[in-house]
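Trainee: Got a predicted structure here, sequence first:
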Amino acid sequence: MSNKHELIMVNRNKVQVSGVKDIISLDDTSIAVETTNGILEIFGVNLKATSLNLETGEISINGEVVEIKYLT
């Protein structure tokens, strides 16, 4: 996994994140991941991790995204 971190969101219902180091928490209303640029939190409705690969540092999420934020 490289140190590169990207976040791509399509129509507020699909999110792809690279640079993921670990999953902190995951349920249908929030997902928190540790990335190479800090902790990323995604809040929404019916969130599901549709693919996860910690070896490559990638996660794909489907559901209605309400908020995305980084913790400092």
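Mentor: Noted; the coordinates are in hand.
Trainee: Every contact and neighbour count from this point should use C-alpha atoms.
Mentor: Fine.
Trainee: Which helix or strand lies directly C-terminal to the longest strand seen in the chain?
Mentor: Scanning the chain for the strand with the most residues, using DSSP state E, yields strand 38-53. Later in the chain than strand 38-53, the nearest helix or strand by DSSP states H and E is strand 58-71.
Trainee: second one coming, line it up with the first:
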Amino acid sequence: MDSISSAVAGASAATPGSVQAAASVLVLKKALDMQSSSATQLIASLPQPALATSGTLGTQVNTFV
């Protein structure tokens, strides 16, 4: 997270239109893309919980009309 905040700080401190600002923004975008990819993989790897088969919680549907 420190690398992202330093990239943002560097991009905002640079003069507009400079090569350094463009490079900082590019590095920031790549860091965010990598972080998003890692988070997506982590969430996808979580096992799905099994549905309840016994007990009163999650096994009965109230259909009062």
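Mentor: Cool, the structure landed. Bear in mind the structure is a predicted one, so any value in this text is a computation, not a measurement.
Trainee: Quick check: TM-score for this pair?
Mentor: TM-score of the superposed chains, computed with TM-score structural alignment, normalised by the length of the second structure, equals 0.21; 25 aligned residues with a Cα RMSD of 4.1 Å.
Trainee: Name the residues that touch the longest strand of the first structure?
Mentor: For strand 38-53 of the first structure, contacts defined as Cα atoms under 8 Å, 6 or more residues apart in numbering pick out 27-34, 58-72.
Trainee: one more time with 6 Å
Mentor: With contacts defined as Cα atoms under 6 Å, 6 or more residues apart in numbering, strand 38-53 of the first structure is touched by 28-33, 58-71.
Trainee: Packing partners of the particular helix or strand that has residue 6 of the second structure in it?
Mentor: Using DSSP H and E, residue 6 of the second structure falls within helix 2-13. If you count contacts as 3 or more Cα pairs under 6 Å, 6 or more residues apart in numbering; DSSP states H and E, helix 2-13 of the second structure packs onto helix 19-44.
Trainee: dump the residue contacts of the residue lying closest to residue 16 of the first structure once chain neighbours are set aside.
Mentor: The shortest distance from residue 16 of the first structure to any non-neighbouring residue, by Cα to Cα, 6 or more residues apart in numbering, is to residue 60 (4.5 Å). By Cα under 6 Å, 6+ apart, the residues touching residue 60 of the first structure are 15, 16, 49, 50, 51.
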